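[1] Fold the following.
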Amino acid sequence: MKLKLLVLLLTISCTNLLKSQTPTDYLPKEFHKKRREILRSKMPSNSVAVVFANPLRNRANDVDYVFHQDPNFYYLTGFREPNAVVLIFSENQTDANGNSYNEIIYVPKRDPRSEMWNGKRLGVAGAKEELGFTMAKTSEEFTMESLDFKKFDNVHIVKFSDDYRNNSRDKGETYDLVNAFKNKSGYHSMKIKNPNVQYIHKAIANVPDARLEELAKNLSKSLEIYPEYKKDPLINEYISADSDILRKELKQKIKLSLNKRESNIDFKLLPEVLAEMREVKTPEELKLLTKAIRISAVGQIEVMKAMQPEMSETEIQGIHEFVYKKYGAEYEGYPSIVGAGNNGCILHYIENNKTKVGKDLVLMDLGAEYRGYTADVTRTIPANGKFSPEQRAIYELVLEAQDAGIEVCKPGNQFWQPGQETKNIINEGLAALGIISSPSAKHNYFPHGTSHHIGLDVHDPGTYGAFKENMVITVEPGIYIPEGSPCDKKWWGIAVRIEDDILITKNGPVNLSGEAPRTVENIEKMMAKKSILNDFVLPNLD
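    Sure thing, here's the model as predicted:
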């Protein structure tokens, strides 16, 4: 008896020790439970929401990519493993044993052999204890149960990307879960419309009668660019109609087809509701997101101090990501962008393989992911520590535009306003510098939008309407002048983007990444400081 008690105490002690050595600042289970309750309150009666975890994705041969959870699934459950599905019901359900429940999660079963190779699984008991679900089963059970999805008026899902791989390891992989759902729900018999075709159907349904012929002509020109239009009989009929009378009839026919439901499966509600929920952050989320942003800002600071002309883009990337790991950030929020000179003109440049940055400007767009929440911070600095006159002129123009964009980030203002402010200033500034002929001249030196939400995704979902308190968005104007541009050669190869993460508050915008220097003077001052990495010299391997 004493021996059994000793073993039990040792087991508890070891478990507590292991827990104390792992992060404890993840979102609490109560947070995720509240998200499910909010979602349930927005669902119509007699409906169910079905959300799948991300699958494992193969890198090469028998090696998988590091797993990253689907953000919506994590938001609703807190579960960080693959091969799972959660069902959230609008009303209570009753199982065969008379148990009442309004949600159920299916998770991978415990498997000692698999866990020996890939780490401990939470399992059914863990899902109940640590995630707060009263009803939990194994993923394999989901594939075998005779769930009747056809009894619901609405089955809410997010459209499948269909990139699931059958690893043939377990019967409860995401591949199997998705296929089981499709079979149980009648999904296979649905006619899934091409999004581009559906967009055109909506355009025809809403076109004013006075512009019926004009739209038909424009669509006719699009046939070669979008061959899927040719395959749709309604679009073809509309284009070939020889009178507005026929076009009106087809317009009405298309309206009816858009309103007709062929199935109880609904793709609309879940993305819309989750976007509305996720765009405004709770205090718990803001704490984690702010930490991710500050980690990223410190990374920018340390690189400013360590930067040398003989560094490579890869080495610069490595310093950023070392800082992230030093603070305990699990991942980068997206592939790191470090572009020197002309490479900075490639908006999503991730090769980062230039061996020496020299005297170029180095555009560094990186963000740490901390406990699921992702920063997005960009700084552009001169590799030799001093801006040239041309580099300085472009940089200060972008900074002026960014300041103006940040200023309008206030509750009630529209999401497009920072973009409009920045574009006006950049167009006027480019004209004043002689890079474009006039502020109204068309150009491609600022080809992207200015703002997006951040959160569990670097491009977090949102309604993109008016600003609300506790949204966190980016403001990121840029100017990119690639070699060969139609302007004086002295500007060629200059690329500048300044990006900060802005919290919307009733008292005005708060720059959460502002501790990373933004002005020319403060950047040059920071770059003149000694770095702790200056004495970190590795042996020559050549």
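[2] from here on, contacts and neighbour counts on C-alpha atoms
    OK.
[3] For the stretch 51-200 of the chain, which segments count as helices?
    71-77, 112-118, 123-131, 139-144, 174-185, 195-206 (DSSP state H, counting those that start in this stretch).
[4] And the stretch 351-500 of the chain, by the same measure?
    Going by DSSP H, counting those that start in this stretch, the stretch 351-500 of the chain shows helices at 389-407, 417-432.
[5] hang on, the earlier thing: can you check which of the helices of the stretch 51-200 of the chain gets nearest to residue 22?
    Of all the helices of the stretch 51-200 of the chain, helix 123-131 sits nearest to residue 22, with 14.3 Å by CA to CA.
[6] Straight-line length of stretch 510-526, end to end?
    Terminal residues of stretch 510-526 lie 22 Å apart, using CA to CA, to the nearest Å.
[7] TSV for the helices of the stretch 351-500 of the chain, including mean neighbour count and distance to residue 363?
    Below are those laid out as TSV (neighbours: other CA atoms under 10 Å; distance: least, CA to CA, whole Å):
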stretch	mean neighbour count	distance to residue 363
helix 389-407	20	11
helix 417-432	20	18
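[8] Format those helices as TSV; extra columns: distance to residue 292.
    Below are these laid out as TSV (distance: least, CA to CA, whole Å):
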stretch	distance to residue 292
helix 389-407	20
helix 417-432	23
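[9] Give me the neighbour count for residue 221.
    11 (other CA atoms under 10 Å).
[10] mind checking how far the nearest residue to residue 240 once chain neighbours are set aside is from residue 251?
    Of all residues not flanking residue 240 in the chain, residue 216 sits nearest, at 8.0 Å (CA to CA, 6 or more residues apart in numbering). Relative to residue 251, residue 216 is positioned 11 Å away (CA to CA).
[11] before we go on, could you also do this sequence so I can check it against the first one:
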Amino acid sequence: MNSDARHLTLPADFFRGNRTKLLEQIPEPCFVIVYAGNPVALSADTDYRYSVNRNFYYLTGIQQSGSVLVMSKSAGKVNETLFIHPTDPIRERWNGKLMAPEEVKTLSSINEICWLPAFEDRLSDILNQSGINFCLDFSNHRSEAQALRGRISELIQNVTVTDISSHLTRMRMVKKSCEIKAIESAIELTGNALAATAKKMSESVSELLIYADLDYEMAKQGCLIPAFTTIAAGGENTLCLHYIEPDNQRLAPGTLVQVDIGGVAGGYSADISRVFPIGGRFSTRQKQLYQIVRACQEKAFSTIKPGVTLADINRVVSDVAVELLRDMGVLSSDQDISSYVWHNSAHHLGLDVHDVSFRYEPLCESNVLAVEPGIYIPEWGFGFRIEDDVLVTADGCRLLSSRIPVNADEIERMILS
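    So this is what the prediction gives:
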């Protein structure tokens, strides 16, 4: 992997191919308009950190806020235009360099690059045409697309406005080779961060130190914004699935720490979970539960193949958990497994950590999943999940995160090495 994840870019042919495939699915004549999105105000003149509309990025390779993609197709002829903020020395003093048209052309393979103020004139021309199929991206209830739909409805009677997000969801579910390589790069930097931080857990440390060290180790590799808020939950806090308020109190030796972490490279996410014993040794009870969760995960791996559903994975994981927890005497014969298994065991992974999908449909080749069986036992004061990322192949799956230690003895060696 490149030592700086920010330098990883996907080929322009990939984005051009995505645009071509999308237009093939839309009746002509059509106009497609997709917004990159804008920063959300935090307070006064300060914004939350900007995150691009993933569908816009998937079609263009551009992550600059405010940008707009306009495509049209009529009688087989395709036109593509990308509208971007004009370069502005005053604005750049405050917020950094804006992309130049030539840079945008290189990344996106779109030849017509216009300044954003010209978009309104282009939009007025589009709205004056009749018999057009207007296609917008309403993913995540995008406010710009909603506003434009209202404007179209006011100006044009009996008009059809098509939501293209379902087309893009189906496309994004099937990963190309360059996407898989980006995910593998994200996994690699995530594994590096885990390995470096695990060594700190040989002695008493706090959740906050673990959390900060994980983010620091990812940032050193160019991942300044993780795929999600890093989780470092110790002791009973492992029973909170999305624990994001790490404490500064030192954890006693023998305490378990649930780590859930995901780096990003080329816009694509990793999602890895591990559990570590402070001091470097699992207790007998901790190791027993660890082996059960690992058995659940291995059963999930052996089940995954084209034609299987996420519900099938949940079912086989639950069956293993029921059998082994009953053997341990934790689960009574009349007790439901939902007392200890609290979440699904797999989800799609890609540009988003919980990537878009039609989750009730069967898997197909080139899907990428995060597989995360978890068991949580409040009576014991702890629980955890173990999570790895896999690629669905023609006849099974390939473990993408195989280089990250996962077995209990390997975890102990990570800490004590």
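[12] rewinding a little: residue 216 and residue 251 of structure 1: which has the busier surroundings?
    residue 251 (25 against 21).
[13] before we move on, back to that, any chance of the helices of the stretch 51-200 of structure 1 in TSV with mean neighbour count as columns?
    Formatted as TSV, the helices of the stretch 51-200 of structure 1 follow (neighbours: other CA atoms under 10 Å):
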stretch	mean neighbour count
helix 71-77	21
helix 112-118	10
helix 123-131	17
helix 139-144	19
helix 174-185	19
helix 195-206	16
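[14] What are the buried residues along the helix ranked longest in structure 1?
    Longest helix of structure 1, by residue count under DSSP state H: helix 283-306. Buried residues in helix 283-306 of structure 1, defined by neighbour count with 16 or more other CA atoms under 10 Å: 285-286, 288-306.
[15] closest to residue 481 of structure 1 out of the helices of the stretch 351-500 of structure 1?
    In terms of CA to CA, the element of the helices of the stretch 351-500 of structure 1 nearest to residue 481 of structure 1 is helix 389-407, at 9.8 Å.
[16] Could you tell me where the longest helix of structure 1 falls in structure 2?
    Aligning helix 283-306 of structure 1 against structure 2 (TM-score structural alignment) gives residues 177-200.
[17] How far does that stretch sit from its chain's centre?
    14 Å (CA atoms, centre = their mean, to the nearest Å).
[18] ok, and what's touching it?
    Applying CA atoms under 8 Å, 6 or more residues apart in numbering, the contact partners of stretch 177-200 of structure 2 are 1, 5, 8, 10-11, 14, 210, 213-215, 217-218, 221, 261-272, 276, 350, 400-401, 403-404, 414-417.
[19] for the closest residue to residue 311 of structure 1 other than its chain neighbours, what are its contacts?
    Counting by CA to CA, 6+ apart, residue 356 is the residue found nearest to residue 311 of structure 1 once chain neighbours are left out, at 5.3 Å. Applying CA under 8 Å, 6+ apart, one finds that residue 356 of structure 1 lies in contact with 309, 310, 311, 312, 313.
[20] Same list, these, but as CSV with neighbour count, distance to residue 104 of structure 1 and secondary structure please.
    Formatted as CSV, the contacts of residue 356 of structure 1 follow (neighbours: other CA atoms under 10 Å; distance: CA to CA, whole Å; DSSP: H, G, I helix; E, B strand; the rest coil):
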residue, neighbour count, distance to residue 104 of structure 1, secondary structure
309, 14, 56, coil
310, 13, 56, coil
311, 16, 52, coil
312, 20, 50, coil
313, 23, 47, helix
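[21] now, among the residues you listed, which is nearest to residue 160 of structure 1?
    Within the contacts of residue 356 of structure 1, the smallest distance to residue 160 of structure 1 is 36.4 Å, found for residue 313 (CA to CA).
[22] Who are the contact partners of the closest one?
    Per CA under 8 Å, 6+ apart, neighbours of residue 313 of structure 1: 338, 339, 340, 352, 353, 354, 355, 356, 357.
[23] could you redo the last one with a cut-off of 7 Å?
    By CA atoms under 7 Å, 6 or more residues apart in numbering, residue 313 of structure 1 lies in contact with 338, 339, 352, 353, 354, 355, 357.
[24] List only buried entries from those.
    Buried by 16+ other CA under 10 Å: 338, 339, 352, 354, 357, out of the contacts of residue 313 of structure 1.
[25] can you list those residues in a markdown table and add distance to residue 120 of structure 1?
    A markdown table is the format used below for these (distance: CA to CA, whole Å):
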| residue | distance to residue 120 of structure 1 |
| --- | --- |
| 338 | 36 |
| 339 | 39 |
| 352 | 35 |
| 354 | 40 |
| 357 | 44 |
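[26] for the residues you listed, which one is nearest residue 491 of structure 1?
    Using CA to CA, those come closest to residue 491 of structure 1 at residue 339, 16.4 Å.
[27] OK, contacts around the equivalent of that closest one over in structure 2?
    Using TM-score structural alignment, the partner of residue 339 of structure 1 in structure 2 is residue 233. With contact set as CA under 7 Å, 6+ apart, residue 233 of structure 2 has these partners: 207, 243, 246, 257, 258, 259.
[28] how do the contacts of residue 313 of structure 1 look in structure 2, which are kept?
    Retained in structure 2 by both residues aligned by TM-score structural alignment, their matches' CA atoms under 7 Å are the following of the contacts of residue 313 of structure 1: 338, 339, 352, 353, 354.
[29] What's residue 13 of structure 1 aligned with over in structure 2?
    Checking TM-score structural alignment: residue 13 of structure 1 goes with nothing.
[30] What helix or strand is residue 13 of structure 1 located in?
    Assigned by DSSP states H and E, residue 13 of structure 1 belongs to helix 2-20.
[31] now swap in residue 338 of structure 1 and tell me
    Per DSSP H and E: strand 337-340 holds residue 338 of structure 1.
[32] Quick one: distance of that strand to the chain centre.
    Strand 337-340 of structure 1 sits 20 Å away from the centroid of its parent chain (CA atoms, centre = their mean).
[33] Give me the mean distance between it and structure 2.
    Between strand 337-340 of structure 1 and the corresponding residues of structure 2, superposition yields a mean separation of 0.9 Å, by mean CA distance after the TM-score superposition for structure 1.
[34] Kind regards, and thank you for your time.
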